[in-house]
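Asker: With the sequence up front, the predicted model follows.
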Amino acid sequence: MVDIKAAGRYTLGAGQVNRMGYGAMQLAGPGVFGPPKDPAMARRVLQTAVEAGVDHIDTADFYGPHVTNQLIREALHPYPDQLHIVTKVSARRDENGGWLPALSPEELTRAVEDNLKNLGLDALDVVNLRSMIDAHGPAEGSLEGPWTTLLELKARGLIRHLGLSNVTATQVREAQKSGEVACVQNQYNLALRHDDALIDELAAQNIPYVPFFPLGGFTPLQSDALDEVAARLEATPMQVALAWLLQRAPNLLLIPGTSSLKHLEENLDAANLLLPHSELAVLDRIGADETRGSE
């Protein structure tokens, strides 16, 4: 059994979680739409993750839709007391699997109710409001309307803590004027470093930052330098990329996803990989080179 405790723990909501968590997105069918090819394996992956010490699972009811939440309930309910399930709202799927904004008060309320029903919960531990101003990345613009709706649902006891996803630093500060931000979830990885300043700003406030697509997402990380470091350390490139995130800042909580037991074990084992300073310097240059290339 893999031991993930070496990566340490960090605050999430009212408690703390192991910094190596699990993202459930890949448990749905192709394109995060429809059921998986092997639902029994999907449930086994979830059970194995929790058995290994994962106490932070990231999901959304628009994965499938409904599929991943139903699998989580089937595999893990009644939930262990220490398990934190984090979900997100603001999108819906059309009949072809397209991603559409769903930010009206009625749509957000329905999304929270659907999460509660499909997960089998009376209250959601953490709900992230995902900005849909630009579905492909953070874009400036006020989120006051949907944030206010979620604060009202929180006041009703349906949500314990609120976070943000796909947002800018300005939007985080705007939300903090009216309510506590429990976490921020943006795209960030070894090659995509645009949130460096935001990560440090949140760390100073003891707020966790949860990078989605920590391994590149639908376009997996590819780098000769990464491959060479992995070979020297006798690890996989993806393990090195995850270990780099764990050493980047103490407030990073990881949620790598997979539908494979083998890949799950490899991902979790990255918690035990300590990168030497010399290799960190090599890896840091990957992000710097990618940033310069995009300018």
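Answerer: Received it, and whenever you're ready, just let me know what you need.
Asker: When you work out contacts or count neighbours from here on, use the C-alpha atoms and nothing else.
Answerer: Noted.
Asker: from memory Thr291 sits against Arg193, does it?
Answerer: Yes - taking Cα atoms under 8 Å as the definition, Thr291 is a contact partner of Arg193 at 7.1 Å.
Asker: These two: who's more crowded?
Answerer: A count of neighbours by other Cα atoms under 10 Å puts Arg193 above the other of Thr291 and Arg193, at 17 against 14.
Asker: so where does the closest residue to that one other than its chain neighbours fall, helix or strand?
Answerer: In space, Arg193 comes closest to Gly287 once its chain neighbours are excluded; the distance is 5.9 Å by Cα to Cα, 6 or more residues apart in numbering. Secondary structure assigned from DSSP states H and E places Gly287 in helix 277-294.
Asker: So which bits of that helix are buried?
Answerer: Glu279, Leu280, Leu283, Ile286, Gly287 (16 or more other Cα atoms under 10 Å).
Asker: for the stretch 101-250 of the chain, what spans make up the helices?
Answerer: 105-119, 144-155, 169-176, 196-204, 224-233, 237-248 (DSSP state H, counting those that start in this stretch).
Asker: Comparison target, given below:
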Amino acid sequence: MTVASGTFRIGGEIGVRRLGFGAMRLPNEHGAPREASIAVLRRAVELGVTLIDTAFMYGWGANEELLAEALYPYPEDVLIATKVAIEQSAPGAEAQINGRPEFLRDQVEQALRRLRTERIELLQMHRLDPKVPLADQLGVLRELQDDGKIGHIGLSEVTVDELAEARRTVDVASVQNRYNLLDREHESVLDACAAAGIAFLPWRPVHPAASADTAEIAAVAAELDATAAQIALAWLLARSPVVVPIPGTASIAHLEENVAAGGLRLSDEQWRRLDGIGAR
């Protein structure tokens, strides 16, 4: 199984390398932590990462501002993806899902301002709001897409049925569900994405495989002179050509380790051994 990281075209249009970067773990506070976060983001771009994932929920907008500070003006080949539909009613309050069209419209406008851009190429629903008709939630995003403020629309943490229903209203370019070598809960969603050519962005792509005391992962890692985290990413990349993992880290060393996983080659036999772990 000689699968390199390669590229994938989001929405059939925007080519990205199949190892992205999730910005959630980056510290946003000012001072040394922020400078370190900026260094990680810039190093990711230097290493060829072309998809960076953020969200309003990550620091309640501060993470988006961090990306803009680090990377604006954005390189032409870098796709910044962000997410909406989560709110914090008051400082310190728990996050709440909000899919009301007027709220989503305002969140998109605020994200455009924080990211210093006139168009968000990949705008994702962080969660669907069960209290609001799905057609209303996605309808406002389609209007913003028609206005040129959104390029492509994605979903997060959806079922196969929700994905099918959403596709009756908009063209879905990506799905971001939790999925990794040891957590296959959304296997059927990945299969649906693969069948439709929709990008599948697994969040938490490395944990818990990187820390699990699993003899098979350790054995394959030793055979390839790699880390457990790299093996977990290599398995994901080989799982389907629509998979675009977005591992996150606040460490340049871990970032470089993750990116290097794109060059690993699992043999058919190694992939089957790893695949069998999650099937047990």
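Answerer: It's in. Bear in mind that the values here come from a model prediction, so they are computed numbers and not experimental data.
Asker: now what about the TM-score between them?
Answerer: With the length set by TM-score structural alignment, normalised by the length of the second structure, the two chains reach a TM-score of 0.91; 275 aligned residues with a Cα RMSD of 2.3 Å.
Asker: ok so, going back, out of the helices of the stretch 101-250 of the first structure, flag the one nearest Ala49 of the first structure.
Answerer: The closest of those to Ala49 of the first structure is helix 237-248. By Cα to Cα, the value is 16.2 Å.
Asker: residues in contact with the closest one?
Answerer: Helix 237-248 of the first structure is contacted from outside by 7, 19, 189-190, 214-215, 221, 226-227, 229-230, 252-254, 266-267, 269-271, 273-275, 280, 283, using Cα atoms under 8 Å, 6 or more residues apart in numbering.
Asker: quick one, it and helix 196-204 angle?
Answerer: On the basis of axes from the mean of the first three to the mean of the last three Cα atoms, to 10 degrees, helix 237-248 of the first structure is oriented at 50 degrees to helix 196-204.
Asker: how close does helix 237-248 of the first structure sit to the second structure?
Answerer: Mean deviation of helix 237-248 of the first structure relative to the second structure after superposition (mean Cα distance after the TM-score superposition for the first structure): 0.4 Å.
Asker: Show me what whichever helix or strand comes after that helix is packed against.
Answerer: Sequence-wise, the next helix or strand downstream of helix 237-248 of the first structure (DSSP H and E) is helix 261-269. Secondary-structure packing of helix 261-269 of the first structure (3 or more Cα pairs under 8 Å, 6 or more residues apart in numbering; DSSP states H and E): helix 39-51, helix 237-248.
Asker: swap the cut-off to 10 Å and go again
Answerer: When contacts are defined as 3 or more Cα pairs under 10 Å, 6 or more residues apart in numbering; DSSP states H and E, helix 261-269 of the first structure packs onto strand 22-23, helix 39-51, helix 237-248.
Asker: Buried deepest among the ones you listed, which one?
Answerer: Among these, the stretch with the highest mean neighbour count (mean count of other Cα atoms under 10 Å) is strand 22-23, at a mean of 24.
Asker: what does that strand correspond to over in the second structure?
Answerer: Residues 21-22 of the second structure are matched to strand 22-23 of the first structure when aligned by TM-score structural alignment.
Asker: average gap between the matching stretch and the first structure?
Answerer: After superposition onto the first structure, the mean distance of stretch 21-22 of the second structure to its aligned counterpart is 0.6 Å, using mean Cα distance after the TM-score superposition for the first structure.
Asker: For that stretch, what is the distance to the chain centroid?
Answerer: 6 Å (Cα atoms, centre = their mean, to the nearest Å).
Asker: which residues are in contact with that stretch?
Answerer: Under the contact criterion Cα atoms under 10 Å, 6 or more residues apart in numbering, stretch 21-22 of the second structure has outside partners 41, 44-45, 49-55, 80-81, 201, 203-204, 244-250, 255, 258-259.
Asker: re the thing from before, columns distance to Asp134 of the first structure on top of the helices and strands packed on helix 261-269 of the first structure, output as a markdown table?
Answerer: Output for these, formatted as a markdown table (distance: least, Cα to Cα, whole Å):
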| stretch | distance to Asp134 of the first structure |
| --- | --- |
| strand 22-23 | 22 |
| helix 39-51 | 31 |
| helix 237-248 | 25 |
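Asker: Quick one: closest of the ones you listed to Gly120 of the first structure.
Answerer: Ranked by Cα to Cα, the member of those that lies closest to Gly120 of the first structure is helix 39-51, at 15.7 Å.
Asker: Would you check the span in the second structure matched by the following helix or strand past the closest one?
Answerer: Next helix or strand after helix 39-51 of the first structure toward the C-terminus (DSSP H and E): strand 56-58. Under TM-score structural alignment, strand 56-58 of the first structure corresponds to residues 51-53 of the second structure.
Asker: average gap between that stretch and the first structure?
Answerer: Relative to the first structure, stretch 51-53 of the second structure is 0.6 Å off (mean Cα distance after the TM-score superposition for the first structure).
Asker: picking that back up, any idea which of the helices of the stretch 101-250 of the first structure is most buried?
Answerer: Highest mean neighbour count among these (mean count of other Cα under 10 Å): helix 237-248, with a mean of 22.
Asker: Tell me the residues of the second structure aligned with that one.
Answerer: Using TM-score structural alignment, helix 237-248 of the first structure pairs with 228-239 in the second structure.
Asker: can you tell me which residues contact the aligned partner of Gln137 of the second structure in the first structure?
Answerer: Using TM-score structural alignment, the partner of Gln137 of the second structure in the first structure is Pro146. Listed by Cα under 10 Å, 6+ apart, the contact set of Pro146 of the first structure reads Val89, Ser90, Ala102, Leu103, Ser104, Pro105, Glu107, Leu108, Leu129, Arg130, Ser131, Glu152.
Asker: Tell me the counterpart of Ala261 of the second structure in the first structure.
Answerer: For Ala261 of the second structure, the residue aligned by TM-score structural alignment is Ala270.
Asker: was I right about that match contacting Thr236?
Answerer: Yes - using Cα atoms under 10 Å, Ala270 of the first structure is in contact with Thr236, at 9.1 Å.
Asker: Which one's more surrounded, the two?
Answerer: For Ala270 of the first structure versus Thr236, neighbours defined as other Cα under 10 Å are more numerous around Ala270 (25 against 17).
Asker: how far away is that one from Ala243 of the first structure?
Answerer: 6 Å (Cα to Cα, to the nearest Å).
Asker: Tell me the residues that contact both of the two, please.
Answerer: Shared contacts of Ala270 of the first structure and Ala243, counting by Cα under 10 Å, 6+ apart, come down to Ala7, Met20.
Asker: Columns distance to Ile72 of the first structure on top of the helices of the stretch 101-250 of the first structure, output as TSV?
Answerer: Converted to TSV, those look like this (distance: least, Cα to Cα, whole Å):
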stretch	distance to Ile72 of the first structure
helix 105-119	7
helix 144-155	23
helix 169-176	29
helix 196-204	29
helix 224-233	33
helix 237-248	24
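Asker: Fine, thanks again, bye for now.
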